[in-house]
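# Here you go, sequence then predicted model.
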Amino acid sequence: MGSSRRRGGGGGGGGGGGEKKDLFHVVHKVPAGDSPYVRAKHLQLVEKQPDLAIVWFWKAINSGDRVDSALKDMAVVMKQQDRSEEAIEAIRSFRHLCSKQAQESLDNLLIDLYKKCGKVEEQIELLKQKLKMIYLGEAFNGKATKKARSHGKKFQVSIQQETSRILGNLGWAYMQQNNYEAAELVYRKAQTIEPDANRACNLGLCLIKLGRHGEARQTLEDVLLHRIYGSDDEKVVARAEQLLHELDPFNCVSSPFDVGQSVHEEIMERLDLVMNGWTPFRSRRLPVFEEIATFRDQIAC
């Protein structure tokens, strides 16, 4: 960390040196100080030495220095270094040292790591767990929105958006297992909450795999006709066009909605069982639940 002090304190009087030091930390997005976590961030972002940064993130965790951030940042660097298995083990082993507020972001990291490692079963179980927390009103610390950050920009995420996003990820995980019946059911639920063109393409692919080409064509044409949010994305439109070309023009008759009973029961039980425990208070506090409530009719009493 001596380099940061030299850059920050060189030249000019005391005030100018302090301003330069502050500017250095702002430009390189590293915290001030000389603790293990600060040294790790300096190695990661300034000196571009990820392996050494991981060593210092470990030291930060072991010394109790900004453990929440140290564990998350270390896992991200490990993922970038193709050490995702190590990152998964680190999160599992040390997340108990982190605050309650950090657990949700650690879960999101785990889902990404499971995806990269091809651990589909683990990914599915964690996604279902996150859905259950939402349905029980335990996500976002009971609030209807949370603050998020992407590419350096902060924005608000609603429970509705989060539910739809997680369902989309769950649908994609089922597709990796070639379980297109389950994926279709999950994607349809996601689309009723917040329609999205990319998910519509995935739903169209599921329907193609299930041989229901008429429904697939209608779903994909909704993207091309800009009827769904995200239809202005050129890559999504190109994908919808490609999927349409794969359809057999002589086999575009819609077949009845027919999901195997075991799959139907498994998905609906996991995703909707907790609906029976909702209270009016929770429903008022999280309005998105009212939109999902129509699926109660699909549950066998």
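All right, it came through fine. Numbering: from 1, shown residues only.
# Please count neighbours and contacts with C-alpha atoms only from this point.
Noted.
# following the strand or helix carrying Glu265, which helix or strand comes up?
Using DSSP states H and E, Glu265 sits within helix 261-272. Using DSSP H and E, the helix or strand that directly follows helix 261-272 along the chain is helix 280-285.
# hang on, the earlier thing: for the helix holding Glu265, which positions count as buried?
Across helix 261-272, burial judged by 16 or more other CA atoms under 10 Å covers His264, Ile267, Met268, Leu271, Asp272.
# for the stretch 51-200 of the chain, what spans make up the helices?
Assigned by DSSP state H, counting those that start in this stretch, the helices in the stretch 51-200 of the chain fall at 67-80, 84-94, 103-117, 120-135, 159-176, 180-193, 197-209.
# mind putting those helices in a markdown table, distance to Ala148 and mean neighbour count included?
Converted to a markdown table, the helices of the stretch 51-200 of the chain look like this (distance: least, CA to CA, whole Å; neighbours: other CA atoms under 10 Å):
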| stretch | distance to Ala148 | mean neighbour count |
| --- | --- | --- |
| helix 67-80 | 15 | 21 |
| helix 84-94 | 20 | 16 |
| helix 103-117 | 10 | 18 |
| helix 120-135 | 17 | 19 |
| helix 159-176 | 11 | 21 |
| helix 180-193 | 20 | 21 |
| helix 197-209 | 21 | 24 |
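# Would you format those as a markdown table with distance to Val259 included?
Formatted as a markdown table, the helices of the stretch 51-200 of the chain follow (distance: least, CA to CA, whole Å):
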| stretch | distance to Val259 |
| --- | --- |
| helix 67-80 | 37 |
| helix 84-94 | 34 |
| helix 103-117 | 26 |
| helix 120-135 | 19 |
| helix 159-176 | 14 |
| helix 180-193 | 6 |
| helix 197-209 | 12 |
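# any idea which of the buried residues of helix 261-272 is closest to Gly12?
Of all the buried residues of helix 261-272, Leu271 has the smallest distance to Gly12: 63.0 Å, by CA to CA.
# dump the residue contacts of that closest one.
Lys128, Leu131, Lys132 (CA atoms under 8 Å, 6 or more residues apart in numbering).
# Pretty sure the second one sits against Thr163.
What that stands for is Leu131. Yes - Leu131 is in contact with Thr163 according to CA atoms under 8 Å; the separation is 6.8 Å.
# can you tell which of the helices of the stretch 51-200 of the chain is closest to Lys21?
Ranking the helices of the stretch 51-200 of the chain by their distance to Lys21 (criterion: CA to CA) puts helix 67-80 first, at 22.4 Å.
# got another, please set it beside the one above:
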Amino acid sequence: MEESGEQKKRSKGKKDDLFHVLHKVPYGDSPYVKAKHAQLVDKDPEAAVALFWKAINEGDKVESALKDMANVLKQLDRSEEAIEAINSFRSICSKESQESLDNVLIDLYMKCGRTDEQIELIKKRLRLIYQGDAFNGKTTKTARCHGKKLKISIQQETSRLLGKLGWAYMQNKNYMMAEVVQRKAQLLGPDSNRACNLGLCLIKRARFEEAHLVLQDVLQCRIPGSDDDKTRKRAEELVMELKSVLPHPQSMDNFTLDDNFVEELDHLLNAWGPNRSRRLPIFKEISQDQLP
């Protein structure tokens, strides 16, 4: 039996819905929609960038277009251009979007090796958490990871930012600050990859016995994420590196502690009392006498 016009219309509508769901492409014919189509369906990043620029200039979903364009530019190894775009146009974006723009910038700074700017921006985000201004005043936020929606708590976000900060200090070869920050990150949310970073810091500081204990925690699956093959391989490689330097221990410290910022971190992790409901619970402080 031949389908009626109405049946054909419904059938076409279902196919269109399936297409948009599969490709995660929004409905419509605006510059932003065309940009997403170029990015996700046509796999044409250059065309997507041009269309995202058009969307920004025409005021079409500016915040989303700016973030999406920055990510496409990063994939094209044009991260400097993405940084300039965000810094130029973020002033016309809403207050609610500034946090996600900062997160994009943090990764772009890391990609470009602009670690000093990355460090300062992460510090800014941590101070906002301390002031109770992160997540737009809420205790959790919704984020996307591999296409799935996740609830992220302030504690998880703090731990994530501290991990990135520790990595940035490592790139600057400031292993003393990197160790302090990584330890604080581990207090909030133990993570095997950060444990490997901490192990590397300790190796660079010629604290070999401590490094061995930290890496063994990964290899013996005592830390979340230790079952990840890539992380275990990295831990094994660091243990081999540890064995190679044991006969000739040499400290590679060329930096001192940023005492003011360490004190700020201690307040961040330790100063939220029961009468300050917008802030985190009290966490154990790493006292100064635990530092070498």
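Okay, I see it. Since this is a predicted model, take the numbers as computed values, not measurements.
# Quantify their similarity with the TM-score.
Overlay of the two chains. TM-score (TM-score structural alignment, normalised by the length of structure 2): 0.87; 281 aligned residues with a CA RMSD of 2.7 Å.
# right, so of the helices of the stretch 51-200 of structure 1, which gets closest to Pro50 of structure 1?
Across the helices of the stretch 51-200 of structure 1, closest to Pro50 of structure 1 is helix 67-80 (CA to CA), at 6.5 Å.
# Going by contacts, tell me the helices and strands next to the closest one.
Applying 3 or more CA pairs under 8 Å, 6 or more residues apart in numbering; DSSP states H and E, we find helix 67-80 of structure 1 packed against helix 50-63, helix 84-94, helix 103-117.
# so where is the shortest one in structure 2?
Spelled out, that is helix 84-94 of structure 1. The aligned range for helix 84-94 of structure 1 in structure 2 is 79-89, by TM-score structural alignment.
# after superposition, how close is the matching stretch to structure 1?
Taken over the aligned residues, the distance from stretch 79-89 of structure 2 to structure 1 averages 0.5 Å (mean CA distance after the TM-score superposition for structure 1).
# circling back to that earlier point, including distance to Gly168 of structure 1, could the contacts of Leu271 of structure 1 go into JSON lines?
Shown next, in JSON lines, are the contacts of Leu271 of structure 1 (distance: CA to CA, whole Å):
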{"residue": "Lys128", "distance to Gly168 of structure 1": "12"}
{"residue": "Leu131", "distance to Gly168 of structure 1": "11"}
{"residue": "Lys132", "distance to Gly168 of structure 1": "15"}
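# any idea how far Asp73 of structure 1 is from the aligned residue in structure 1 for Ala195 of structure 2?
Under the alignment (TM-score structural alignment), Ala195 of structure 2 pairs with Ala200 in structure 1. Distance of Ala200 of structure 1 to Asp73 of structure 1, given as CA to CA, to the nearest Å: 33 Å.
# for Ile267 of structure 1, same thing?
Noted for Ile267 of structure 1: a distance of 34 Å to Asp73 of structure 1, by CA to CA.
# could you list every residue that touches the residue nearest in space to the middle of structure 1?
In structure 1, the C-alpha nearest the mean C-alpha coordinate belongs to Asn108, at 5.3 Å (CA atoms, centre = their mean). If a contact means CA under 8 Å, 6+ apart, then Asn108 of structure 1 has no contacts.
# ok, now Pro31 of structure 2?
Counting by CA under 8 Å, 6+ apart, Pro31 of structure 2 makes contact with Leu51, Phe52, Lys54, Ala55, Asp60.
# Could you check how far it is from Ala55 of structure 2?
Taking CA to CA, one finds Pro31 of structure 2 at 5 Å from Ala55 of structure 2.
# repeat for Ser64 of structure 2
Note on Ser64 of structure 2: its distance to Ala55 of structure 2, by CA to CA, is 10 Å.
# Output the residue interval of structure 2 matched by stretch 35-47 of structure 1.
Taking TM-score structural alignment, stretch 35-47 of structure 1 hits residues 30-42 over in structure 2.
# again with stretch 142-155 of structure 1
Under TM-score structural alignment, stretch 142-155 of structure 1 corresponds to residues 137-150 of structure 2.
# Which element, helix or strand, includes Pro26 of structure 2?
Assigned by DSSP H and E, Pro26 of structure 2 belongs to no helix or strand.
# What of the one 3 residues further on?
Assignment of secondary structure by DSSP H and E places Asp29 of structure 2 within no helix or strand.
# Count the neighbours of it for me.
As a burial measure, Asp29 of structure 2 scores 10 neighbours (other CA atoms under 10 Å).
# gap between it and Ile56 of structure 2?
15 Å.
# What of His23 of structure 2?
For His23 of structure 2, the distance to Ile56 of structure 2 - CA to CA - is 22 Å.
# Counterpart of Tyr175 of structure 2 over in structure 1?
So, by TM-score structural alignment, Tyr175 of structure 2 is matched to Tyr180.
# mind listing what the nearest residue to its match once chain neighbours are set aside touches?
Closest residue to Tyr180 of structure 1 apart from its sequence neighbours, by CA to CA, 6 or more residues apart in numbering: Cys206 at 5.3 Å. Taking CA under 8 Å, 6+ apart as the contact definition, Cys206 of structure 1 lies against Met175, Tyr180, Glu181, Ala183, Glu184.
# quick one: Cys206 of structure 1 and Tyr174 of structure 1, what's the gap?
10 Å.
# likewise Val274 of structure 1?
Plainly put, Val274 of structure 1 is 21 Å away from Tyr174 of structure 1 if you go by CA to CA.
# just Lys209 of structure 1 next, same as before
13 Å.
# what do you get for Leu205 of structure 1?
12 Å.
# Likewise for Phe281 of structure 1?
Distance from Phe281 of structure 1 to Tyr174 of structure 1, by CA to CA: 33 Å.
# One more: Arg284 of structure 1?
Distance from Arg284 of structure 1 to Tyr174 of structure 1, by CA to CA: 32 Å.
# And Thr163 of structure 1, by the same measure?
With CA to CA as the criterion, Thr163 of structure 1 and Tyr174 of structure 1 are 17 Å apart.
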